[in-house]
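S.K.: quick one, what's the 3D model for this:
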Amino acid sequence: MKIPAAAANGIPEHLKRAATLSSGKGEPFKEALDNTPRGDMPDLLSISNEGRELAAGDVQHKPAVYWGSAEIRSALDKSLQDQPENVRDGVSSIIQNHFYPADAAALSQDERDALLDAGMAQARFVADNYIMDPGKKDLFLSTMHQIAALSKTGTVDTATGGMKYASLPSRPIGAPEDYIKPIDLMERYDPTSFEKYNNATDVTEKLSILIKFAKTSGKNQEWRTEYLEEAKALKQKLVETDTGSRFKDADTSSISAFVSDMFARIRPTDAKSLEANLQSFAALFGYSRP
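M.R.: You can find the predicted model right below:
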């Protein structure tokens, strides 16, 4: 399953980001975001090119929050429960800077892999130093692996110049395993109706299109079967995807040891973006290079 190419700012459609959740709207606000069709949901954060070009450490930007599927978001929330803000920001920075960098389409596959591997090393640092509960630690690392594996499916869309990524079906927490959002099924098997749905501005018209499609899909149960089989195959592929092997033995005993070891491993590659991202990550944990 493929999602549309990323928007101009490089953020893939299934990764909706928000700078903060302190809107006062709470869970209903999050649920509304979950149920908003991808085509209708605006990006909630924009970072200028000038801002990205600032030297690491000149300005400490607030990392964007990861908006993945409901299941992934729930797993991250559970594994990071009671963690301080800087730890949560560190995790968001890993996803933003290493798994889904804004300039991913301009990078080579080796550069994207190096960023991803360094991000997984940072995830292991967080897990080893801040997540003491074994169950939560395993959940955190497996979730970060899944996010990284999804990012590794990225390919450059030659038509738009943006990135395309595979995406897992999103279902509400507690919904059965075979639940499929009607709008996702429509996007896959009736793109004409999906386009009409996205372009419709009247709620009644949207509902009418959705009901009409539901009647059609009910007569095509093979759509559901095929969709679920492909989703199952993708999940298995993600489990088997190699992530983080390049820096898997990095020293995570302390932030200073981690930074020193990572710089030693990075320097031979002459990867300036890796060094800049590492400095930004370490700053969230109170470290500054001597």
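S.K.: could you use CA atoms for every contact and neighbour count after this?
M.R.: Fine.
S.K.: what comes up buried for stretch 103-115?
M.R.: Judged by neighbour count (16 or more other CA atoms under 10 Å), stretch 103-115 contains these buried residues: 104-105, 111-115.
S.K.: distance of residue 145 from residue 61?
M.R.: Using CA to CA, to the nearest Å, residue 145 is found at 25 Å from residue 61.
S.K.: please identify which pair of the buried residues of stretch 103-115 lies farthest apart.
M.R.: The span of these, defined through CA to CA, is set by 105 and 114 at 14.5 Å.
S.K.: tell me who's in contact with residue 8.
M.R.: Residues near residue 8 by CA atoms under 8 Å, 6 or more residues apart in numbering: residue 162.
S.K.: for it, helix, strand, or coil?
M.R.: coil (DSSP: H, G, I helix; E, B strand; the rest coil).
S.K.: wait, what's in contact with residue 141?
M.R.: 123-124, 127.
S.K.: any chance of those residues in CSV, with distance to residue 251 and secondary structure too?
M.R.: Putting the contacts of residue 141 into CSV (distance: CA to CA, whole Å; DSSP: H, G, I helix; E, B strand; the rest coil) gives the following:
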residue, distance to residue 251, secondary structure
123, 12, helix
124, 10, helix
127, 13, helix
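S.K.: on that earlier part again, who's more crowded, residue 145 and residue 61?
M.R.: Taking other CA atoms under 10 Å, residue 145 and residue 61 do not tie; residue 145 has more neighbours (21 against 14).
S.K.: surely that one is in a helix?
M.R.: Yes - counting by three-state DSSP, residue 145 is part of a helix.
S.K.: one more, please, to line up against the first structure:
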Amino acid sequence: MKIESNVISSLPRIDIQNRDNNQVKMVTGPALPGHDSVEISEAARDLAAGTGGRELPVGAIKHLSVRKFFTAEIDASLDQLLKGKSPEVEEAVNYLISSNFVPGSSVSDESERAALLESGLSQAKFIADNYMTKGEAAEFLATMNKIAAYAKTRTVDPETGDASYIDIPHKPEGAPDDYVDIDSLMKKYDPESADKLVEIVTDMSNGGSGEGFMEIMLEFKQKLAKNPQWSRNYRTEINDLNSVLNNTKIDNRFAGADTSNMAAFLEDMNSKFQNTSFENKNFLTRNIEYFALVLGKKI
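M.R.: This is a model prediction of the structure:
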């Protein structure tokens, strides 16, 4: 298990507003919310779902999926939509995100990842049709489509084998539309100051004085005021990234499955799985069987 946190995100922020006058305002006090991420062993996840090397019965080991943090907006949307829903529904959503949308390195074949993603979209449709109101369903599917669009940006470095995704914009919930992430700006335009801040914060966590912190922040505030194009460029990049998340269309070979009840859904989906070109379709059938198991279907 690995727990990570963004060091710079814990720093006081500079609130940059550009409504008419390119105002730059220092905000003191607690930082805008950052986030932590938790990475669970791929082997543990596979073993729990019955998709590892050993053919254990599906669901032989139960586990709780940890939902990946994408953006404050996406996280808040899912939290609101799942509020009041049964724990099984929330676990099913978390499961399909972690196992279908952004499975870890245990699923290295790109065609298998694509098939799992599309199956995940159909599973999301089942949840929307059976556990949500019409309004909730529309918002839920839009949010899941954003996550799917993010997942489709995955690239793998041919030399190292490391996978990466687009750096999606992180705007705190309730922040204005013209919000600018000071962390990103400092790392891009003044990396030396960003590195110094990390050193100071690390020293402060070990009982240090934090000397030099405010000086660096004030100096960067002055640099921002002299270089308004930094903020403009940032917003342009954010708009482009949001366009990717909001407008990516994913062809789903499993679309249109019967979602009237779980038995019909499983039968229809398994029929669609049989029409795929995969020699071994177990990764799809066992994945959806575990999804059904989480929602209370006996397999």
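S.K.: from the contacts of residue 141 of structure 1, which is closest to residue 183 of structure 1?
M.R.: Nearest to residue 183 of structure 1 among those: residue 123, at 33.4 Å, using CA to CA.
S.K.: and the gap between that closest one and residue 143 of structure 1?
M.R.: 10 Å.
S.K.: where along structure 1 do the strands fall?
M.R.: Assigned by DSSP state E, the strands in structure 1 fall at 155-156, 163-164.
S.K.: what are the boundaries of the helices in the stretch 1-150 of structure 1?
M.R.: With DSSP state H, counting those that start in this stretch as the criterion, the stretch 1-150 of structure 1 has helices at 26-35, 49-53, 70-79, 85-94, 109-130, 134-151.
S.K.: I'd like those as CSV, with distance to residue 252 of structure 1 appended.
M.R.: Shown next, in CSV, are the helices of the stretch 1-150 of structure 1 (distance: least, CA to CA, whole Å):
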stretch, distance to residue 252 of structure 1
helix 26-35, 34
helix 49-53, 28
helix 70-79, 19
helix 85-94, 15
helix 109-130, 5
helix 134-151, 14
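S.K.: residue 250 of structure 1 is nearest to which of those?
M.R.: Closest of the helices of the stretch 1-150 of structure 1 to residue 250 of structure 1 is helix 109-130, at 6.8 Å (criterion: CA to CA).
S.K.: which position in structure 2 aligns with residue 98 of structure 1?
M.R.: Applying TM-score structural alignment, one finds that residue 98 of structure 1 aligns to residue 100 in structure 2.
S.K.: for residue 85 of structure 1, same thing?
M.R.: Using TM-score structural alignment, the equivalent of residue 85 of structure 1 in structure 2 is residue 87.
S.K.: residues near that match, how many?
M.R.: 13.
S.K.: ok, it to residue 94 of structure 2 distance?
M.R.: 10 Å.
S.K.: now swap in residue 274 of structure 2 and tell me
M.R.: As judged by CA to CA, residue 274 of structure 2 and residue 94 of structure 2 stand 26 Å apart.
S.K.: who has more neighbours, the two?
M.R.: Neighbour count, other CA under 10 Å: between residue 274 of structure 2 and residue 94, residue 94 has more, with 18 against 14.
S.K.: in this structure the more buried one contacts residue 63, no?
M.R.: No - Residue 94 of structure 2 is beyond contact range of residue 63, at 11.1 Å (criterion: CA atoms under 8 Å).
S.K.: dump the residue contacts of the most centrally placed residue in structure 2.
M.R.: By CA atoms, centre = their mean, the mean C-alpha position of structure 2 lies nearest to residue 70, the distance being 2.9 Å. With contact taken as CA under 8 Å, 6+ apart, residue 70 of structure 2 is in contact with 147, 168, 170.
S.K.: show me what it aligns to in structure 1.
M.R.: Per TM-score structural alignment, residue 70 of structure 2 is aligned with residue 68.
S.K.: from residue 34 of structure 1, how far out is residue 170 of structure 1?
M.R.: Residue 170 of structure 1 is 9 Å from residue 34 of structure 1, by CA to CA.
S.K.: list residues touching both of the two?
M.R.: Joint contacts of residue 170 of structure 1 and residue 34 (CA under 8 Å, 6+ apart) are 69-70.
S.K.: quick one: contacts for the closest residue to residue 91 of structure 1 other than its chain neighbours?
M.R.: Once flanking residues are discounted, residue 91 of structure 1 sits nearest to residue 123: 7.0 Å by CA to CA, 6 or more residues apart in numbering. Taking CA under 8 Å, 6+ apart, we find residue 123 of structure 1 in contact with 91, 94, 141, 144.
S.K.: which one of those is nearest residue 46 of structure 1?
M.R.: residue 94 (17.5 Å).
S.K.: burial measure for residue 154 of structure 2, as a count.
M.R.: 13.
S.K.: for residue 58 of structure 1, same thing?
M.R.: Residue 58 of structure 1, neighbours per other CA under 10 Å, totals 8.
S.K.: that one -> structure 2?
M.R.: By TM-score structural alignment, residue 58 of structure 1 lines up with residue 60.
S.K.: cool, and residue 252 of structure 1?
M.R.: So residue 252 of structure 1 corresponds to residue 259, using TM-score structural alignment.
S.K.: and the gap between its match and residue 248 of structure 2?
M.R.: For residue 259 of structure 2 relative to residue 248 of structure 2 (CA to CA), the value is 24 Å.
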